[in-house]
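Visitor: What follows is a predicted protein model with its sequence.
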Amino acid sequence: MKKIGLLVLIAAIIAGFFYFDLHQLLTLDGLKSGLTQFEEWRSASPVLVTGGFLLLYVAVTALSLPGAVIMTLAAGALFGLVLGTVIVSFASSIGATLAFLASRYLLQSTVQKRFGDRLKAFNEGVEKDGAFYLFTLRLVPVFPFFLINLVMGLTKLRAFTFYWASQLGMLVGTVIYVNAGTQLGQLESLSGILSPSLLFSFVLLGVLPLIAKKIVEIIKARRVYKNFTKPKTFDRNLIVIGGGAGGLVSAYIAAAVKAKVTLIEANKMGGDCLNYGCIPSKALIKSAKVAQQMRHAEKYGLNSAEPTFSFKKVMERVHDVISKIEPHDSVERYTELGVDVVQGYAKLIDPWTVEIQLNDGGTQRLTARSIVLATGARPFVPDLPGLNDVGYYTSDNLWEEFAKFDEPPKRLVVLGGGPIGSELAQSFARLGSNVTQVERATRIMAREDEEVSELVQESMRSDGVTILTSHNAIRCEKEGDVKRLIVEKDGVETVIEFDALLCAVGRQARLEGYGLENLGVETNRNIVTNDYLETLFPNIFAVGDVAGPYQFTHVAAHQAWFAAVNALFGTFKKFRADYRVIPWATFVDPEVARVGLSEQDAKEQGIAYEMVRYGLDDLDRAIAESATAGFVKVLTVPGKDKILGVTIVGEHSGELLAEFVLAMKHGLGLNKILGTIHTYPTWAESNKYAAGEWKRAHTPERILGWVEKYHTWRRG
């Protein structure tokens, strides 16, 4: 009731302010017309007028009423630069703090209770560096004064910290506005507007955001670099640590613009994607798919047959595929491009110096103006009792170890129901393994919509995969040559015997061994970066899996462009990494590809949407290829054809998604896709038909009614 009473009182004051047209007094015309009267009052009662003005300013800012800028100009006109600045500085800070406290009292508990999870990162940032954030916002007058007061009141920032950071941060802007007011107070005609002093004041207002930004950068840089001595000269313009997708693209861009760049890689060039992830898994998936097509050849009018094959040859093909792609990422190719490639383990000594333990022995030290960390990620191995006793495989060692087998494991357990676990579980089942997939969530591929998970799960089970969802792996046991995994659901334990166990429960960033902890580079699950991919040190950048937020090869390459350009040319212009349109695909059968929001995402985030769905069982090409399982699902802004997200399930969905990615990137709606000619008969027509479903759902029935009458009239 106290909160409601306070809200009613504030609302009544604000309503009265506008009802009695008091806001007219806080306009430039009102200021000019009342300037003479104010001068008379100040001359008669200087202390009373000064105190009254200060209290009025406090009230205006505390209630977030419009007119603070005019009152600041008035302070300059009435009291001059020095006294006017003192009055406004204290009055604005006191008023802002009162608004801050009111917001905290009325709204903080409600907002934090309802949106605490979404505000977690923001709250942590404010708790750690709130005063600096606030000071930065106050320096830049483009941020609404009242909005900062209200938003900061919702955080846990201390009131005293809010007060002093506000007063200090607003001081420069206050001086500029008050100085402009001193000139406005002396205007005798419109020609006075062109006075040099007044023009200078407004020029300062225009460039203040740029000045403020530079000041903040200088202060921040001095703070983080204070314990280090910067070299006077540098061996390189850029050093890149890590030879995966992010590192390769960073080095390539630097070499292309003629910068002197060194790329350091301790293991295989090409990183995880080429050697352990994307490429070998897709090669295996293809072999497994052909085997499955042979089993179901009757779908194509052929005689079905159980495939016979050498598992060693299947794995040889996997390695052959890797070897054919290796030259694209090789030391020789990048050396020809102008990159100095060094093979060894890199460690940061200071923000500009890297020490390399060379693979062939010895050490080397190099300095660079900027450094890009592209150290990647490795499979996460759960802390499961007995796991080391029974032995396990991950995507890192799977390809080398399984290549030694004469046949696929008879009984394979896959821990994890995400993309990697699902792809490999289905592939090995199709190659003859008895596969059990264990997932502790209620469904596999939990990041996708429920209907997507169900369709994939149904397909995998038809391939022979035993899927145990809502099961927790609790321990492993070994008795002689017999290996067992014990899982639990609802208090009931189940024993699964296996010959091989594959851990595919996720990946974790490689953060250790690079000297990050010695420099104080902030890490959480990833290296913490800002919008420009800068770490704590503005000259050290991070990209790819080690930086997040997406662990995709194409995102690492995307980030690498921003990091390399910012590292080499950031003195003149910096670019924020753009994550607005990020596609991804999971290469199970049927494939799952997505960009933007899913229905699940939209519901969780409270985003309004409309959904249209086109089933592939209606597509001519899908029918011709007996591959009708799947659909195209598009989310749009209600009443508009603007695309919010797309999910495609079916053959070639990863390729089909590209059209929607292009459309979203460049702001093209479904009408544009519908109006584009698509070759017949192709899978790509499904995109056009999905757009047609949207058009049909938004048919202007009233207009068509009139059109029908027109045609009736035309027939006589």
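Guide: Structure's in. What do you need?
Visitor: okay, CA-based contacts and neighbour counts for the rest of this
Guide: OK.
Visitor: So which elements touch the helix or strand containing residue 372?
Guide: Using DSSP states H and E, residue 372 maps to strand 363-373. Strand 363-373 sits against strand 236-241, helix 245-256, strand 353-358, strand 540-542, helix 553-569, with contacts defined as 3 or more CA pairs under 8 Å, 6 or more residues apart in numbering; DSSP states H and E.
Visitor: adding another structure so you can compare the two:
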Amino acid sequence: MDKKKIIILGAVLSLIGLWFAFDLGQFFTLEYAKAQQQALQETINTSPMFSSIVFFAIYVIVTALSLPGAAIMTLLGAALFGFWWSLVLISFASTIGATLAFLFSRFILRDWVQGKFGHRLAPINAGIERDGPFYLFTLRLIPVFPFFLVNLLMGLTPISTKMFYLVSQVGMLAGTMVYINAGTQLGQIDTLSGIVSAPVLISLALLGIFPLIAKAVMGVIQKRRVYAQWEKPTQFDQNMVVIGAGAGGLVSSYIAAAVKAKVTLIERHKMGGDCLNTGCVPSKAIIRAAHTMAEISRANEFGISTGETKVDFKQVMSRIHNVIAKIEPHDSVERYSKLGVNCISGEATILSPWEVEVNGQRMTTRNIVIATGARPLVPGIPGLEAVNYLTSDTIWQLEEQPKRMLVLGGGPIGCELAQSFCRLGTEVTLVEMADQVLIREDSDASELVKNQLVKDGVSLMTSHRASRFESATDESGNTVQRVFLETSQGTEISVEFDVVMLALGRVANVQGFGLEELGITTTERGTVEVNEYLQTKYPNIYAVGDVAGPFQLTHAAAHQAWYAAVNGLFGSIKKFKADYSVLPAATYTSPEVARVGINEKEAQQQGIEFDVTSYGIDDLDRAITDGEDHGFIKVITPKGKDKILGVTIVGYNAGELLAEFTLAMRHGLGLNKILGTVHPYPTMSEATKYTAGVWKQANAPQGLLALAEKYHTWMREGKKKQNSKNALPESDAKAPVESALKEK
């Protein structure tokens, strides 16, 4: 920090220190003003201009130094100077003081903050350069943050000083008028009865409801600003048009039809979207086949002898397509038409915020839901186009089983398919750039999955990156395909394969249907930018599912669809913020990995004080009888409390076991409630109760237990002593017996 900055910073800190050291804040209270009202009023009457200048200067200093007291000074000024003159003084003094604080922050801190955090602040800087005046005006009109904080933070942004001053002068005017009006009324209170007078009550009411009024006004202004270039129809053909018939689109249109809204669903390809046709359904069908093969290989473990087993790959793929066909009616045009949805097959184009075109037909609609999904990411790795590559969309068209498969990506899709094809007899190499598979999971969960992948025969290569592909012809005229992998140490190796499966993530489908023309923005991840109500730039256009993120899960899309449909159809009455606090997810490897809430890794990143409770499923009776005694349940709770913050389960049917914890979290039930619930024996679900039991043991009330121990000791030893006191001495007890013997 240069010398000038040090001097200015020192001067400002000294002034702030003097304020608190001499307790100057005591002079900026209503009580002091009332006590000195007559004297102050006489001074003002005697020297109005001098008094105004002094008040103005003090107000500028208090605001510029971000000292507490500006609100009180506003009320005081109104009480002493009257409405109009105090409005002039305070309006300009507050803006000048705010601008000085803005300049101080800019001069002292902006270069350092932008230099250190510039890459993270880039989106904010871009937003300020584009819409900075509007953002500032909103903050001035609706005091969500204290004004002094707005002054200092805006100094760190690219907004110009001139623009900051002008917007602040106009933006703070309405709020200043409300405060001054309240001050003029408070200044007239001389007795307790004056507190309940109508003018004072009205002024206080205005003070309370002003933020709400300002927020409503800003909403109207923003809406007009967004829709300025579009002409809104006077009437509409539809209440809602949904683009995309995957999970999000199907649920949105179903809800709309259920509440008797007129809704049209447009799908350009297949009803059911990725989940039915290329995702959840076919992948779970092949996992089932692979699981059957793995069970057969374990037959001897259960005392069963089998002959030679053989995989009929064509039959495996045929069953997958039969499963899809069997589920198709659930998502079919026929079913949704019966439910009241107008289903159209074709390419949709959004022409305006209220107009959609499909197959040359234009229709007007009050709301639009974008549910266009995502597609597999195909990276720009050199040579990729020259080799035989597949994605999660195209792998289901295989007719011959690959002998050697390369899988790029160790996320859920990569791990599930790598394990499945390996169990069916394909030589599989799985490559992952990170140092573990399932990078979002805790290392202990990832380790169990890794060990099973290796045990099944997958060649696992973590900390490797595909740098290039090559397709060549060997001496025999056969085509040889290989990938060159770079290790974390910089060395390079090559791996040959017959097909490569790309499992490197998915890209949102945001192009080709009018978003660019409407100026609807996307995030850094390439998804449609939505707010907490799932609204895009245009409040009547919503986005759900993979195209909106942040989760690429079928049930997350359906969850979002409820909010989009309800907010779109009833938002003028009541809107709901999308709630992702309890959203479960499962990876269907063997063992399965299921999670809800935060895991240990995320709790550490968030700086949460937490406890970890673990239960090993190898201790569970039912797991032992089924030969599935592996894995664990791990629960994250706050220190000393039974509230469930997150659960990770690794093991057989982990996704099914997760449901009880998800229910408990959703309805605020802790581990004590789970412990008090009867579970049938012997079942896998008992694992949840035993996990709660482990927590209870670790959090047992030691003080009460000590008292209980003393009570039980007293019950044993105290009564024994009492009985011994009541017993006769040994000599007295023998006397009657001896006397009787003598008589005999």
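Guide: Thanks, I have it. Fair warning: this is a prediction, and the values are worked out from it, not measured in the lab.
Visitor: TM-score of the superposition?
Guide: Here the TM-score for the pair of chains, by TM-score structural alignment, normalised by the length of structure 1, is 0.93; 707 aligned residues with a CA RMSD of 2.4 Å.
Visitor: can you map out the helices along the stretch 1-150 of structure 2?
Guide: 3-21, 30-35, 37-46, 48-64, 70-81, 83-105, 111-141, 147-154 (DSSP state H, counting those that start in this stretch).
Visitor: any chance of those helices in JSON lines, with mean neighbour count and distance to residue 658 of structure 2 too?
Guide: Shown next, in JSON lines, are the helices of the stretch 1-150 of structure 2 (neighbours: other CA atoms under 10 Å; distance: least, CA to CA, whole Å):
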{"stretch": "helix 3-21", "mean neighbour count": "12", "distance to residue 658 of structure 2": "55"}
{"stretch": "helix 30-35", "mean neighbour count": "15", "distance to residue 658 of structure 2": "58"}
{"stretch": "helix 37-46", "mean neighbour count": "14", "distance to residue 658 of structure 2": "68"}
{"stretch": "helix 48-64", "mean neighbour count": "18", "distance to residue 658 of structure 2": "54"}
{"stretch": "helix 70-81", "mean neighbour count": "23", "distance to residue 658 of structure 2": "52"}
{"stretch": "helix 83-105", "mean neighbour count": "22", "distance to residue 658 of structure 2": "50"}
{"stretch": "helix 111-141", "mean neighbour count": "15", "distance to residue 658 of structure 2": "36"}
{"stretch": "helix 147-154", "mean neighbour count": "20", "distance to residue 658 of structure 2": "44"}
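Visitor: Identify whichever of those lies nearest to residue 663 of structure 2.
Guide: Closest approach to residue 663 of structure 2 among those (CA to CA): helix 111-141, 36.6 Å.
Visitor: now the closest one: how far from the chain's centre is it?
Guide: With CA atoms, centre = their mean, to the nearest Å as the basis, helix 111-141 of structure 2 stands 23 Å off its chain's centre.
Visitor: which helices and strands sit right next to that helix?
Guide: Here helix 111-141 of structure 2 touches helix 161-171, helix 198-226, going by 3+ CA pairs under 8 Å, 6+ apart.
Visitor: Could you pull out the buried residues of the strand holding residue 372 of structure 1?
Guide: Along strand 363-373 of structure 1, these residues count as buried under the neighbour rule (16 or more other CA atoms under 10 Å): 366, 367, 368, 369, 370, 371, 372, 373.
Visitor: Closest one to residue 539 of structure 1 out of the residues you listed, please.
Guide: residue 370 (4.7 Å).
Visitor: From residue 562 of structure 2, how far out is the aligned partner of that closest one in structure 2?
Guide: Aligned counterpart of residue 370 of structure 1 in structure 2: residue 367 (TM-score structural alignment). With distances taken as CA to CA, to the nearest Å, residue 367 of structure 2 is found 14 Å from residue 562 of structure 2.
Visitor: cool, residue 356 of structure 2 as well?
Guide: From residue 356 of structure 2 across to residue 562 of structure 2, the span is 22 Å (CA to CA).
Visitor: again with residue 54 of structure 2
Guide: With CA to CA as the criterion, residue 54 of structure 2 and residue 562 of structure 2 are 59 Å apart.
Visitor: And the strands in the stretch 251-400 of structure 1?
Guide: 261-265, 340-350, 353-358, 363-373, 377-379 (DSSP state E, counting those that start in this stretch).
Visitor: For residue 189 of structure 1, which of those is the nearest?
Guide: strand 363-373 (54.7 Å).
Visitor: Appreciated, that's everything.
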